[in-house]
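In: structure for this input, please:
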Amino acid sequence: MEYLEFELPIKELQEQYEKACAIGKDSEVDVSSTCKQIEKKLSDTKKEIYKNLTAWQRVQLSRHPNRPYTLDYINALCDGNFLELHGDRNVKDDKAMVGGLGKIGDQSFMIIGQQKGYNTKTRQYRNFGMANPEGYRKALRLMKSAEKFGIPVLTFIDTPGAYPGLEAEERGQGEAIARNILEMTRLKTSVFVVVIGEGASGGALGIGVGDKVMMLENSWYSVISPENCSSILWRSWDHKEQAAEALKLTAKDAKKLEVIDSIIKEPIGGAHSNREEMFKTLKKVVLESYEEVKNLSPEELIKTRMDKYSNMGVFKG
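Out: As a prediction, this is how the structure comes out:
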């Protein structure tokens, strides 16, 4: 188990608890009361720390190496009933963007999302979750197929941004993202969006327009990452904590600003601390969200979706 800097008090208590329990097993000394005391203190410390997280600490949790990624959620939610589809029928198959047909409960979904890697080799293979234009065009191809057959679309956002390389710009990165935003506003099937980790810049928006947009409690959603914001405004990464607060990038901020529709609660310690609980919660939320809109006609879906986005940023004096 890896611990972040602000989680070190939890790490110390966890080690004390494990040592005390080990002593009880290896000897005849009764340490049950000591174990209970440490366990209670550990529980209280966890609640206190995770109740008062700063924006920067939530950014750190969203990047935790043990946090579930898109394919983890897909495999858990679909219980093996997932068929991955590849390629944009133009350039190549972008490994940073995954998608395909999956069944959650009794309902089929077209599931699309950015995928990061677990180690150096897979991170390079997945391009660190940064999609090229062909990734967004693959996503659009899959969404159009879902529209054709009346299948709801579910997208998972987890990216530090779209790939900014020269070759990506040459192949029309900006146009691909803009096209996706346009097409998603008028898609004739229901669209559900979940920010599961990082939701940065146009890379997130390229698959981020939906009837229901949700964020996990310790994810973030912003026009720019705190580090890049700090480097632009202060010419240094040293002010990233200050930038994170100013950007209003947490789920609570996004809900207050009506950028998203709801916040999905995570287990204490983050999604990685209890994966099974997180998977169950997300499955329940996705199916409930589908039930809310499943009886709307395509015209009603599009009108409601368009109205929602048209009203964002409108000031009522």
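
In: hey, let's count contacts and neighbours off CA atoms from now on
Out: Fine.

In: can you pull out the helices in the chain?
Out: Read by DSSP state H, the chain holds these helices, from start to end of the chain: 8-26, 32-51, 55-62, 70-78, 120-125, 133-149, 166-170, 173-185, 201-205, 226-233, 240-247, 251-256, 275-293, 298-310.

In: give the buried residues for stretch 154-174.
Out: If you call a residue buried by 16 or more other C-alpha atoms under 10 Å, then stretch 154-174 has these buried ones: 154-163, 168, 173-174.

In: mind putting those residues into TSV with distance to K316?
Out: Listed next are the buried residues of stretch 154-174 as TSV, based on distance: C-alpha to C-alpha, whole Å:
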residue	distance to K316
L154	32
T155	31
F156	32
I157	30
D158	33
T159	33
P160	33
G161	32
A162	33
Y163	37
A168	40
Q173	35
G174	32
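
In: give me the most central residue, this structure.
Out: Nearest to the geometric centre of the chain sits I196, at 1.4 Å (C-alpha atoms, centre = their mean).

In: check whether it really touches F156, as I assumed.
Out: Yes: counting by C-alpha atoms under 8 Å, a contact exists between I196 and F156, whose distance comes to 6.3 Å.

In: where do the contact lists of these two overlap?
Out: By the contact definition C-alpha atoms under 8 Å, 6 or more residues apart in numbering, I196 and F156 are jointly contacted by T70.

In: contact partners of stretch 163-170?
Out: 130-133, 203.

In: what subset of these is buried?
Out: Buried among the contacts of stretch 163-170 (16+ other C-alpha under 10 Å): 130-133, 203.

In: longest strand in the chain, please.
Out: Longest strand in the chain, counting residues (DSSP state E): strand 191-200.

In: quick one: it to helix 133-149, angle?
Out: Between strand 191-200 and helix 133-149, the angle comes out at 170 degrees (axes from the mean of the first three to the mean of the last three C-alpha atoms, to 10 degrees).

In: another one to check against the first:
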Amino acid sequence: MEYLEFELPIKELEEQLDKCQIIGKESDVDVTETCKQIEKKLAETKKEIYKNLTAWQRVQLSRHPNRPYTLDHIKALCGDSWLELHGDRNVKDDKAMIGGLGKIGDQSYMFIGQQKGYNTKTRQYRNFGMSNPEGYRKALRLMKSAEKFGIPVVTLIDTPGAYPGLEAEERGQGEAIARNILEMTRLKVPIITVIIGEGASGGALGIGVGDKVLMLENTWYSVISPESCSSILWRSWEYKEQAAEALKLTAKDMKRMKLVDQIIKEPLGGAHTDREKTFIAVRDAIVSSYEELKNLSPKQLVKQRMEKYEHMGVFKD
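Out: Below is the predicted model:
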């Protein structure tokens, strides 16, 4: 189990509890009462820490190395029905963007999302979840296939941003993301978007236009990461915590500003502390969202989606 800096008091208490239990097993000393006291203090500490998380601490939780990634969610949701599809039919298969068909119950969905790696080797293989233009073009190809066969689309967002390399720009990174945003606004099937980790910049928006946009509790969604914002405004990463607060990037902020439709509650301590509970919550939210959308005609879907995004923000003529 890996602990973040603000979780160190929890780590200390859990270590004390482990030692206490070991003493109880290996000796004749009755430590039942001591263990109960430590357990009580541990529960109170957890509640206190996770009840008062700052924006930066939620950003840290969204990046926790044990947090379930896109493929973890898809495999938990679909089981053996998951069939991954590859390639943009133009350049190559982008490993940072995955997609394919799967079933939740009896309903088929087209799943699309960014995939990060679990260790150094797989992180390089997945390009740290940062897609190239061909990844967004693959995503669009799969969305168009879903539209052709009347299959709803589910997108899972978890990216620090689109890949910013020179070769990505040469192959039309900006155009690929803009094209996806345009095409998603007029796709004639339901689109359900779930932010399961980081939702940064155009990299997230490239698969982020949805009829229903859902956010897990300890995730973030913003035009820029706190570190990058800090480096632009203060010429240093030291002010990332201030930047995180100023950006209003948490799920609560997004819901208050009506930029997302629903917050999916996570287990105490984050999605990684109880994966099964998280997967069930995400599944229920997807199924519930689809139930609201499935009876709308293609024309109604597009009209409602366009109106939703037209009403975002504050402006003057």
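
In: that older thread, average gap between the longest strand of structure 1 and structure 2?
Out: Here the mean offset of strand 191-200 of structure 1 against structure 2 after fitting is 0.3 Å, by mean C-alpha distance after the TM-score superposition for structure 1.

In: so that strand versus helix 275-293, what angle?
Out: Between the axes of strand 191-200 of structure 1 and helix 275-293, defined by the same axes, to 10 degrees, the angle is 130 degrees.

In: gap between strand 191-200 of structure 1 and the chain center?
Out: The chain centroid and the centroid of strand 191-200 of structure 1 are separated by 4 Å under C-alpha atoms, centre = their mean, to the nearest Å.

In: now swap in stretch 66-83 of structure 1 and tell me
Out: Taking the mean of its C-alpha atoms, stretch 66-83 of structure 1 sits 13 Å from the chain's own mean (C-alpha atoms, centre = their mean).

In: circling back: tabulate the buried ones among the contacts of stretch 163-170 of structure 1 (CSV), appending distance to S310 of structure 1.
Out: CSV is the format used below for those (distance: C-alpha to C-alpha, whole Å):
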residue, distance to S310 of structure 1
M130, 28
A131, 27
N132, 28
P133, 26
G203, 21
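
In: in stretch 305-316 of structure 1, what counts as buried?
Out: Of the residues in stretch 305-316 of structure 1, those buried under the neighbour-count criterion (16+ other C-alpha under 10 Å) are 305-306, 308-309.

In: which of those residues lies closest to I224 of structure 1?
Out: The closest of those to I224 of structure 1 turns out to be Y309 (C-alpha to C-alpha; 19.9 Å).

In: give the contact list for that closest one.
Out: By C-alpha under 8 Å, 6+ apart, the contact list for Y309 of structure 1 is empty.

In: so N228 of structure 1 is in contact with W237, correct?
Out: Yes: contact between N228 of structure 1 and W237 holds when scored by C-alpha under 8 Å: they sit 7.3 Å apart.

In: what is the burial count for the closest residue to N66 of structure 1 other than its chain neighbours?
Out: By the measure of C-alpha to C-alpha, 6 or more residues apart in numbering, the closest residue to N66 of structure 1 outside its immediate chain neighbours is H272, 5.6 Å from it. Using other C-alpha atoms under 10 Å as the criterion, H272 of structure 1 is surrounded by 21 other residues.

In: what's the spacing between H272 of structure 1 and V31 of structure 1?
Out: In this structure, H272 of structure 1 lies at 30 Å from V31 of structure 1, with C-alpha to C-alpha, to the nearest Å as the measure.

In: and what of E12 of structure 1?
Out: Distance of E12 of structure 1 to V31 of structure 1, computed by C-alpha to C-alpha: 18 Å.

In: run a quick neighbour tally on the nearest residue to I104 of structure 2 once chain neighbours are set aside.
Out: Nearest residue to I104 of structure 2, sequence neighbours excluded (C-alpha to C-alpha, 6+ apart): C78, at 5.6 Å. Here the number of neighbours of C78 of structure 2 (other C-alpha under 10 Å) works out to 19.

In: kindly report the same for T122 of structure 2.
Out: In terms of burial, T122 of structure 2 registers 14 neighbours under the definition other C-alpha under 10 Å.

In: so who does it touch?
Out: Shown in contact with T122 of structure 2 (C-alpha under 8 Å, 6+ apart): K116.

In: okay, it and K103 of structure 2: tell me how far apart.
Out: To K103 of structure 2, T122 of structure 2 is 26 Å away according to C-alpha to C-alpha.

In: over to T278 of structure 2?
Out: If you measure T278 of structure 2 against K103 of structure 2 using C-alpha to C-alpha, the figure is 18 Å.

In: with neighbour numbers in mind, choose between these two.
Out: The residue with more neighbours, out of T278 of structure 2 and K103, is T278; 21 against 18, by other C-alpha under 10 Å.

In: my guess is the more buried one contacts E266. True?
Out: Yes: taking contact to mean C-alpha under 8 Å, the distance of 6.0 Å between T278 of structure 2 and E266 places them in contact.

In: skipping adjacent residues, who's closest to D94 of structure 2 in space?
Out: Using C-alpha to C-alpha, 6+ apart and skipping residues adjacent in sequence, the residue nearest D94 of structure 2 is G135, 4.9 Å away.

In: contacting residues for that neighbour?
Out: The contact partners of G135 of structure 2, taken as C-alpha under 8 Å, 6+ apart, are 88, 93-98.

In: with R123 of structure 2 instead?
Out: Applying C-alpha under 8 Å, 6+ apart to R123 of structure 2 gives the contacts 116-117, 129.

In: what's the answer for L287 of structure 1, then?
Out: Counting by C-alpha under 8 Å, 6+ apart, L287 of structure 1 has contacts I104.

In: how near is the nearest residue in space to E198 of structure 1 that is not next to it in sequence to K25 of structure 1?
Out: Excluding the flanking residues, the one nearest E198 of structure 1 by C-alpha to C-alpha, 6+ apart is D158, at 4.6 Å. Distance of D158 of structure 1 to K25 of structure 1, computed by C-alpha to C-alpha: 43 Å.

In: who are the contact partners of the spatially closest residue to S219 of structure 1 that is not a sequence neighbour?
Out: For S219 of structure 1, the nearest residue in space outside its immediate sequence neighbours is G197; the separation is 4.5 Å by C-alpha to C-alpha, 6+ apart. When contacts are counted by C-alpha under 8 Å, 6+ apart, G197 of structure 1 is found next to 62-63, 69, 157-159, 216, 218-220.
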